[in-house]
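S.K.: got a predicted structure here, sequence first:
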Amino acid sequence: MLIDTHVHLNADQYDEDLEEVIERARDNGVDRMFVVGFDTPTVERTMELIEQYEFIYGIIGWHPVDAIDCTEERLEWIEQLAAHPKVIGIGETGLDYHWDKSPKDVQQTLFRKQIALAKRVNLPIIIHNREATQDCIDILKEEHAEEIGGIMHSFSASPEIADDVINKLNFYVSLGGPVTFKNAKQPKEVAKHVPFDRLLVETDAPFLSPHPFRGKRNEPARVTLVAEEIAQLRDVSYEEVCKQTTENAERLFKLKA
């Protein structure tokens, strides 16, 4: 049994075959999926999906790339929706310095506001970080995000940074498809290094499809390939990875087995 802790089943890429995608995941032992909404349409779709499927839970927030489009009204809306019993986290939020749609200061302000929101609703926060690692960590520390904890989603930084976010910020580290890539040295090091009780798995589907499907549309069934790679890297059984990462997700999000 596995949990895909970060998937975008609310994306347009699944409009034609969502039921089949979900069925493949369930057939492969992925018994729960956490769907992440990050703007108005995807948050709305997330709320629909958590009502429709017992085994789908929602994480809602506003993406840093689109920070410039986020209004106070949208944040109030997200906070209201967070009262739903199947909304289990706030995000994905954070910083993305790769794209230039939203200025850095706008991203940083929104990031701080969403940390504050997560504290008010007492939910963990899911962090998107692209080319902004130190600023992300600095803001999380300044805003005392350790009070709620969360996930460094699709983690791509060093083992030393992983230690920092785990020990000082009470965070978990989540790995996805890139850990399976042949030349992904750093994610493989992280997979071996992170304490087993702080490790999570995800797909970020439809993005970041693992080997041998790299470059193709990803889907939650392929989180099994991530778990298999981690098992090999840590020299443990696939079943152990499934059991431990599931327990970790249940602990962080306060879910029953």
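M.R.: Ah, there it is. Numbering: from 1, shown residues only.

S.K.: can we go C-alpha only for contacts and neighbour counts from here?
M.R.: Fine.

S.K.: count of neighbours near residue 225?
M.R.: For residue 225, the count of nearby residues is 21 (other Cα atoms under 10 Å).

S.K.: do residue 139 as well
M.R.: Count around residue 139 with other Cα under 10 Å applied: 18.

S.K.: do the one 5 residues further on as well
M.R.: The tally of other residues near residue 144 (other Cα under 10 Å) stands at 16.

S.K.: could you measure from the nearest residue to it once chain neighbours are set aside over to residue 44?
M.R.: Closest residue in space to residue 144, ignoring its immediate chain neighbours: residue 169 at 7.7 Å, by Cα to Cα, 6 or more residues apart in numbering. Relative to residue 44, residue 169 is positioned 30 Å away (Cα to Cα, to the nearest Å).

S.K.: look at these two and report which has more neighbours.
M.R.: residue 169 (20 against 16).

S.K.: who touches stretch 131-147?
M.R.: 94-98, 108, 112, 115-116, 119, 129, 157, 165, 168-171 (Cα atoms under 8 Å, 6 or more residues apart in numbering).

S.K.: if any of those residues are buried, put those into a PyMOL selection.
M.R.: The PyMOL selection below is limited to those of these classed as buried (16 or more other Cα atoms under 10 Å):
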select buried, resi 94+95+96+97+108+112+115+119+129+157+165+168+169+170+171
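
S.K.: take the one below as the second:
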Amino acid sequence: MLVDSHCHLDFPDFAEDLDGIVTRAAAAGVGRLVTISTRVRRLPELLAIAERFDNVYCSVGTHPHNADEEDGIAAEELIALTSHPKVVALGEAGLDNFYDHGSKDAQERGFHAHIAAARATGLPLVIHTREADEQCGRILEQEMAQGRFQAVLHCYTGGRELAMKAIDLGLHISFTGIVTFKKSDALRALAAEVPADRIMVETDAPYLAPGKFRGKRNEPAYVVETAKVLAEARGVSFEEFSRQTTETFFKLFSKVPRPEVLA
């Protein structure tokens, strides 16, 4: 069994095919899906999807691209919204210096608020960080000194220094279909270094389809292809990699019910 720990089932790309998406994922052995929030104010839309499917869960949070739009949402509001049984994580929140969306100050305020909510609830924070390694690492160190929290750096494409700093802080690293691209040798080498109990796999669907499907709309079933490449890079069998990453997922996303048997 595999898990897609990060997809966006509420995006318009999936509107006409949601039942098929979830059915194909299950047929491919992907037993749990987490649809990740990009706007707190759209949580009802995510909950409608999560409540529709037994194996789908969601997060609540503000993507850094939307930081100005949702600037000022306090940790207390985030904490209150996690009371729903299907809300199993905070985020995605963080820092993005690649696109000119969301002012840096608003992004950083939102990042701190989400970390505070993660610390208070014990739920994992899904971190988006792009071209912000130094700033992200600084904030993570400062915040961890104020009290531990759980988090995963999702869709990781940053440098080795930030990855190792996150691991030293007790955090997790997750990889997408980018790791399957021909020019991703350095990223695969980094993925091979990540401890077995800190690595996860995701799609970030509908974006970043793995190499076999590149150019097409991504979907949770395709997480299998990314897992195959990561297993090869790490020198383990696909079955062992699936077992390791799924076990790590359930430890981190502890609010998601485990199946009786992890296939």
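M.R.: In hand now; what should we look at? Not measured: the values here are computed from a predicted model.

S.K.: and the contacts of stretch 131-147 of structure 1, which of them are in helices?
M.R.: 108, 112, 115-116, 119, 165, 168-169 (DSSP state H).

S.K.: strands of structure 1, residue ranges please.
M.R.: Here structure 1 has its strands, by DSSP state E, at 2-7, 30-37, 56-60, 87-96, 125-130, 150-152, 171-175, 199-201.

S.K.: show me what the last one is packed up against.
M.R.: For strand 199-201 of structure 1, the helices and strands in contact under the criterion 3 or more Cα pairs under 8 Å, 6 or more residues apart in numbering; DSSP states H and E are strand 2-7, strand 171-175, helix 223-234, helix 238-253.

S.K.: in CSV, list those along with distance to residue 71 of structure 1.
M.R.: Shown next, in CSV, are these (distance: least, Cα to Cα, whole Å):
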stretch, distance to residue 71 of structure 1
strand 2-7, 25
strand 171-175, 28
helix 223-234, 34
helix 238-253, 27
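
S.K.: between these, which gets nearest to residue 66 of structure 1?
M.R.: strand 2-7 (18.5 Å; Cα to Cα).

S.K.: in CSV, list the strands of structure 1 along with distance to residue 143 of structure 1.
M.R.: Formatted as CSV, these follow (distance: least, Cα to Cα, whole Å):
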stretch, distance to residue 143 of structure 1
strand 2-7, 24
strand 30-37, 23
strand 56-60, 19
strand 87-96, 13
strand 125-130, 12
strand 150-152, 13
strand 171-175, 14
strand 199-201, 23
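
S.K.: ok, residue 10 of structure 1 - contacts?
M.R.: 35-37, 42, 45-46, 49.

S.K.: wait, residue 197 of structure 2
M.R.: 244-245, 248 are the contacts of residue 197 of structure 2 under Cα under 8 Å, 6+ apart.

S.K.: most neighbours, which of these?
M.R.: residue 245 (23 neighbours).

S.K.: what's the neighbour count on the closest residue to that residue other than its chain neighbours?
M.R.: What sits nearest to residue 245 of structure 2 in space, not counting adjacent residues and going by Cα to Cα, 6+ apart, is residue 200, at 5.1 Å. Residue 200 of structure 2 is flanked by 32 other residues according to other Cα under 10 Å.

S.K.: same question for residue 69 of structure 2.
M.R.: Neighbours around residue 69 of structure 2, by other Cα under 10 Å: 15.

S.K.: excluding covalently adjacent residues, which one is nearest to it?
M.R.: Using Cα to Cα, 6+ apart, the nearest residue to residue 69 of structure 2 is residue 102, at 8.0 Å.

S.K.: now residue 154 of structure 1: how far from residue 130 of structure 1?
M.R.: For residue 154 of structure 1, the distance to residue 130 of structure 1 - Cα to Cα - is 10 Å.

S.K.: re the thing from before, still contacting in structure 2, which of the contacts of residue 10 of structure 1?
M.R.: Counting by both residues aligned by TM-score structural alignment, their matches' Cα atoms under 8 Å, the contacts of residue 10 of structure 1 that remain in contact in structure 2 are 35, 45-46, 49.

S.K.: can you pick the most crowded of these?
M.R.: Of these, with other Cα under 10 Å as the count, residue 35 tops at 29 neighbours.

S.K.: isn't that residue up against residue 46?
M.R.: Yes: using Cα atoms under 8 Å, residue 35 of structure 1 makes contact with residue 46 at a distance of 6.3 Å.

S.K.: contacting residues around residue 92 of structure 2?
M.R.: Residue 92 of structure 2 neighbours (Cα under 8 Å, 6+ apart): 36-38, 59-64, 125-128.

S.K.: and those residues as CSV, adding distance to residue 191 of structure 2 and neighbour count?
M.R.: Converted to CSV, the contacts of residue 92 of structure 2 look like this (distance: Cα to Cα, whole Å; neighbours: other Cα atoms under 10 Å):
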residue, distance to residue 191 of structure 2, neighbour count
36, 22, 29
37, 25, 29
38, 26, 24
59, 25, 29
60, 27, 31
61, 26, 30
62, 27, 30
63, 24, 28
64, 25, 32
125, 20, 32
126, 18, 32
127, 17, 27
128, 17, 22
